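Peer 1: Sequence and predicted structure below; questions after.
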Amino acid sequence: MKAVVQERFGPPDSLRLRDVDRPHAGAGQVLVRVHAAAVNPYDWHMLRGDPYVARMLGGMGLTRPKCPVAGLDAAGVVERVGADVRGFGPGDRVLGFCPGAFAEYACTTAPMLVPVPEGLTFEQAAALPMAAVTALRGIRTVGRVRSGQRVLVNGAGGGVGTFAVQIAAVLDAEVTGVCSAANTDLVRSLGAAHVLDYAREDFTDGRGRYDVVLDNVGNHPLRRLRRALTPAGVLVANGGGSPGRVFGAVGAMLRLAAANAVTRQRLRPILPATPDGPVHEDLSAVTALVDAGQVTPVVGRTFALADTARALRHVEEGHARGKTVVTVA
């Protein structure tokens, strides 16, 4: 099969499209014929092997990538199921977390998959797993957004942001989205009552106060982000833009923990959803929102499998609109 192979840590240009063996579905596993795979900041962190602390913790490999085939979010059709798999069979349309997603086939465990909602394309379905689950956790689980609250989403035009705006609106919050001028109409159409152009307005200037701020960008220091919160407000830091190749988001989490000790405001980190933890319930929750017509994936650009390096560079530049997706078949 064709696959995008990562033999060493490095820039996107280090990726190679190669012929590799098709993975085998063992007990409890599902082999998926991949039709589309989403690109996430997680992917370029894995590609470059940073932050370095993650290598020491065993999350990505010490001197070379643990998983030689890149990618994680996928949507496609079940090709084969291993022993003890219930609920899926060949021909089922599925989406979920599939390590090695930038390939014609990928293998994962059954709890990492859910059915594709009716009416979604594979490209739209692939956009859901990491970004939508991260947004759900940020808004509902960590932010605990309630009806009538004022919620601000920084980076509202990006992958997590487009989902977060919709989820907060579903919870009947008054949503303010911060994005580029090019994305203002999009963010408003997703349910934002107010939209700020980050190039012209600074939401941390203290003139507006919010019950919950979801920061997907990391382009403001913590002391200024706190100015945008009510006295008992919640900052949900998604780790976007976390500085430092050594500690990355870990350093930001430590700073939040230290600040929490001296303020009534709640400062909470949220790491991107990955297959390292329980995700099936959250995957089911976001697909239920899609089935109900309350959330719609936004796909900004698509790339062919052979152009995966270009797709990663596009996302790494930090100005992607909605989700960037690689089409496989």
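Peer 2: Received, thanks.

Peer 1: C-alpha from now on. contacts and neighbour counts both.
Peer 2: Will do.

Peer 1: which SS class is residue 42?
Peer 2: helix (DSSP: H, G, I helix; E, B strand; the rest coil).

Peer 1: next one: residue 257
Peer 2: Going by three-state DSSP: residue 257 is helix.

Peer 1: Sticking with the nearest residue in space to it that is not next to it in sequence, tell me its helix or strand.
Peer 2: In space, and not counting its chain neighbours, residue 257 is closest to residue 267: 7.5 Å by C-alpha to C-alpha, 6 or more residues apart in numbering. For residue 267, the host element (DSSP states H and E) is strand 266-269.

Peer 1: what's the next helix or strand after that strand in contact with?
Peer 2: Reading on from strand 266-269 to the C-terminus, the next helix or strand found by DSSP H and E is helix 280-291. For helix 280-291, the external contacting residues (C-alpha atoms under 8 Å, 6 or more residues apart in numbering) are 96, 111-114, 116-118, 128-129, 132-133, 136, 295-296.

Peer 1: coming back round to it: the residue nearest to residue 257 contacts residue 231, doesn't it?
Peer 2: No - the criterion here is C-alpha atoms under 8 Å, and residue 267 misses it with residue 231 at 11.8 Å.

Peer 1: Tell me which of these two has more neighbours.
Peer 2: More crowded of residue 267 and residue 231, by other C-alpha atoms under 10 Å: residue 267, with 26 against 15.

Peer 1: Presented hereafter is structure B, for comparison with structure A:
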Amino acid sequence: MAAVPAMAEEKVMKAFVLRSYGSPEVLDLTDIDKPVPGEDEVLVRVRATSVQPYDWHFMRGEPYVARLMGGGPGLRKPRIAILGADVAGVVEAVGKDVTEFRPGDEVFAMPKQGGFAEYVCVREGELARKPKNLSFEQAAAVPLAAGTALLGLRDVQPGQRVLVNGASGGVGTFAVQIAKAFGAEVTGVCGTRNVDLVRSIGADEVIDYTKEDFTRNGRRYDLLLDIAGSRSGPACRRVLTPKGTHVVVGGPAGRWLQPVGHVFSTLAVSPFVSQRTFMADVVRCTENKQNLVTLTEFIEDGKVTPVIDRSYPFEEIPAAIRYQEEGHASGKVVITM
């Protein structure tokens, strides 16, 4: 009996390609060349990814002012062809200089792009082993959102009072848990329907913003992690102690300027006030691998658990982004392959 020839290695993959700015419908599911890892890169078979504001801002090229900025979407056409900043999957192949990983390893990462595809190449220095107690779906919810929260809370000390404005979203649900893991007393701000959720993940106090303005209740905090950006810089500084810290994550979306305008206006006054102000910019952070390792320790110790609002199959990424754009997700929106 004649031997059956071995099947040739697949040279193409499915990916959602962004060729022009627009609504989720501009994402084109098509066949493209499967990437080949460089000398210090790892080829990952993507098992899950997630969608978040980072993705749809790049998809729409908004705010327009961001197109003029270094690292932004690109002036006339998208700078990133394949979106997807979170990845969880299995190592398929490694470059010749890679020493830490080998085929079959379960990993996760924040490559900043490429997650909306069946395969992605990630630098070894950006990759970490997936937490053992998480599924791929759960792990894909972690990198960008939890990394942002960790970056904003890195200086929190046990016993300090932390306020998380926007506590029920992707970053916020991680922030509440991470602040508690650091030993802080945590207050979360959210809408009525998410009060029980925020309390269930560890918040010592929950403020319903539809019933109470957290900037006018007279309480003071050592750190405000401002994800929602729903109050002005002066109003936020009013809730801080004289040496408190205001961490800016984002703000209300807009076509022309926001949330960039809100972030920059808040940062601009920092040199003139006693409180410290900085932006939690995980995209430009050079320590994301170590941050993933730290997050893994929290997760495997049971101190942090991803909160997943909805899960979509790979083919429905446009629908997932459409839902994410509505701004009502409680926790993360993830994609399974």
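Peer 2: Good, I have the coordinates. The shown structure was predicted, so the numbers you read here are calculated from the model rather than taken from an experiment.

Peer 1: Send over the TM-score of the superposed chains.
Peer 2: TM-score of the superposed chains, computed with TM-score structural alignment, normalised by the length of structure 1, equals 0.93; 323 aligned residues with a C-alpha RMSD of 1.7 Å.

Peer 1: Please work out which residues of structure 2 line up with the strand holding residue 267 of structure 1.
Peer 2: Mapped onto structure 2 using TM-score structural alignment, strand 266-269 of structure 1 spans residues 276-279.

Peer 1: Mean distance of that stretch to its aligned residues in structure 1, please.
Peer 2: Compared with structure 1 after the fit, stretch 276-279 of structure 2 shows a mean deviation of 1.9 Å (mean C-alpha distance after the TM-score superposition for structure 1).

Peer 1: What are the contacting residues of that stretch?
Peer 2: Applying C-alpha under 8 Å, 6+ apart, the set of residues contacting stretch 276-279 of structure 2 from outside is 152, 243, 244, 245, 246, 247, 248, 249, 263, 266, 267, 270.

Peer 1: now it: how far from the chain's centre is it?
Peer 2: 19 Å (C-alpha atoms, centre = their mean, to the nearest Å).

Peer 1: before we move on, what about stretch 194-211 of structure 2?
Peer 2: 21 Å.

Peer 1: For whatever residue of structure 2 lines up with residue 112 of structure 1, give me its contacts.
Peer 2: Aligned counterpart of residue 112 of structure 1 in structure 2: residue 126 (TM-score structural alignment). Applying C-alpha under 8 Å, 6+ apart to residue 126 of structure 2 gives the contacts 109, 110, 111, 288, 289.

Peer 1: Helix, strand, or coil at the residue nearest the centre of structure 1?
Peer 2: For structure 1, the residue sitting closest to the mean C-alpha position, by C-alpha atoms, centre = their mean, is residue 131 at 2.7 Å. Counting by three-state DSSP, the backbone at residue 131 of structure 1 sits in helix.

Peer 1: My guess is it contacts residue 167. True?
Peer 2: No - the pair residue 131 of structure 1 / residue 167 is not scored as a contact, 12.0 Å apart, by C-alpha under 8 Å.

Peer 1: circling back: now a PyMOL select for only the buried ones of the contacts of helix 280-291 of structure 1.
Peer 2: Those of the contacts of helix 280-291 of structure 1 that count as buried under 16 or more other C-alpha atoms under 10 Å are selected in PyMOL with:
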select buried, resi 96+111+112+113+114+116+117+128+129+132+133+136+295+296
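
Peer 1: Out of the contacts of helix 280-291 of structure 1, name the ones that lie in strands.
Peer 2: 96, 113, 114 (DSSP state E).

Peer 1: and the last one, what is it in contact with?
Peer 2: Neighbouring residues of residue 114 of structure 1 by C-alpha under 8 Å, 6+ apart: 94, 95, 96, 280, 283, 284.

Peer 1: can you pull out the strands in the stretch 201-337 of structure 2?
Peer 2: For the stretch 201-337 of structure 2, the strands defined by DSSP state E, counting those that start in this stretch cover 205-208, 221-226, 240-248, 276-279, 308-313, 332-336.

Peer 1: Same question for the stretch 1-150 of structure 2.
Peer 2: Under DSSP E, counting those that start in this stretch, the stretch 1-150 of structure 2 gives strands at 12-18, 27-33, 41-51, 87-94, 106-109, 119-123, 127-129.

Peer 1: Residues contacting stretch 222-234 of structure 1, please?
Peer 2: 143, 203-213, 235, 264-268.

Peer 1: switch the cut-off to 7 Å
Peer 2: 143, 203-204, 206, 208-213, 264-267 (C-alpha atoms under 7 Å, 6 or more residues apart in numbering).
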